[in-house]
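> Below: sequence and its predicted model.
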Amino acid sequence: MTVLKDTTASEHRPAIQVRAVRTAEDLEAVYAIREEVFHHEQQLTPYVRDDPDDAFSLNVLATIEDRPVGTGRVTLFGDEAQVAWVAVLGPYRRHGVGRAIMEHLIRWSQAQGARYVTLNAQTHALDFYRRLGFEPVGRRFYMGHIEHQVMILDLRSRPERG
């Protein structure tokens, strides 16, 4: 489990914990966050449980004071780690939750020997991913009604982080 404290925030802000999903209860929390963000909020898809890649991927759950607040997933394909389903509930955005999720997924990918991390970023989040070291690749495209951009992080030039 990863525990990160946002050092830019008030000392009274609770720690963000990110852990691998290992129980049915955790997986239900992941699906609930996906449904809230990708179905209800963004009207992107109602099929948040029907992704066959979930069976062979690492899903993570971010919590604050044991409350599920965010999720993300990474799937290995050879030397590439593909990140998907990164979501943070509205009231917890801009508090370091997304960064904690991504850092956890990136570290795990490095530990598995991945050379690259790729993702399809919603364009409103491009700067967020750039701050993590991702670079845009190719043309923008639409998934549903939301514009996306493929992005890549080259782990070969990134130092290992504990």
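Everything's here; your move.
> C-alpha only now, for contacts and for neighbours.
OK.
> Give me the distance between the two termini of stretch 32-48.
9 Å (Cα to Cα, to the nearest Å).
> Buried residues in that stretch, which are they?
For stretch 32-48, a neighbour-count test (16 or more other Cα atoms under 10 Å) marks 32-39, 44, 48 as buried.
> ok, now stretch 110-124?
Applying 16+ other Cα under 10 Å to stretch 110-124 flags 110, 114-123 as buried.
> Show residues contacting it.
Residues from elsewhere that reach stretch 110-124 (Cα atoms under 8 Å, 6 or more residues apart in numbering): 76, 78-84, 106, 109, 129, 146-156, 160.
> Can you tell me which of those end up in helices?
Among the contacts of stretch 110-124, DSSP state H puts 106, 109, 129 in helices.
> which among those gets closest to Gly138?
Tyr129 (15.6 Å; Cα to Cα).
> this is the comparison structure:
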Amino acid sequence: MLDIVVARGERERAAVFVLRGAVFVAEQNVPIEEEWDERDASAEHFLALRNGVPVGTGRLVVQGDEGLLGRLAVLRRERGRGVGAALVAAIEERAAQRGLAAVELHAQVHALGFYERLGYTAYGPEFEEAGIAHQSMRKELPRRGGGPLD
């Protein structure tokens, strides 16, 4: 069973950073000083749990009326099992609940197809982050309640 939760307690938040360390630092050789940043303190961190065991994570940073989805990391053994898509859906739902207009992200180029299947559109030139080619992507969110047509 797969559950997505917002990391609230010390133990859940520690699991977020362990997962990111395993995927980004150990697997992809991202320098640790580039993996953790000042946005971690204000971000909402999401944790994917398979039968209670942490297997993936992602974060939502609010920037004005938009969200920045980032640090999406899924353990290798869990890839292709819907964990990443479930995390993205939960982050988008939280962004919509907060009334944000869109979600943006910086996708590793090899993951463009994954995000395109989830409704994201690439824009701008490719760029490098932590020695890895990235592409900016964006998805408009459906407007939530309160309007005359709702």
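That came in fine, so what should we check first? This is a predicted model, so every value here is computed, not measured.
> hmm, which two among the buried residues of stretch 32-48 of structure 1 are most spread apart?
Top of the distance list for the buried residues of stretch 32-48 of structure 1 (Cα to Cα): Ala32 and Leu44, 14.6 Å.
> residue range for stretch 132-145 of structure 1 in structure 2?
Aligning stretch 132-145 of structure 1 against structure 2 (TM-score structural alignment) gives residues 118-131.
> tell me, which strand in structure 1 spans the most residues?
Longest strand in structure 1 by number of residues (criterion: DSSP state E): strand 67-77.
> That strand aligns to what range in structure 2?
With TM-score structural alignment as the criterion, strand 67-77 of structure 1 aligns to 53-63.
> Could I get the buried residue list for the matching stretch?
Buried residues in stretch 53-63 of structure 2, counted by 16+ other Cα under 10 Å: 54-62.
> Give me the contact list for it.
15-16, 19-20, 39, 42-49, 67-75, 78, 83-84, 87-88, 91, 95.
> now stretch 34-41 of structure 2
Applying Cα under 8 Å, 6+ apart, the set of residues contacting stretch 34-41 of structure 2 is 20-21, 24-25, 61, 130.
> need these in CSV with secondary structure, can you?
Output for the contacts of stretch 34-41 of structure 2, formatted as CSV (DSSP: H, G, I helix; E, B strand; the rest coil):
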residue, secondary structure
Arg20, helix
Gly21, helix
Phe24, helix
Val25, helix
Val61, strand
Ala130, coil
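> Among these, which one lies nearest to Val6 of structure 2?
Nearest to Val6 of structure 2 among the contacts of stretch 34-41 of structure 2 is Val61, at 13.1 Å by Cα to Cα.
> Many thanks, I have nothing further to ask.
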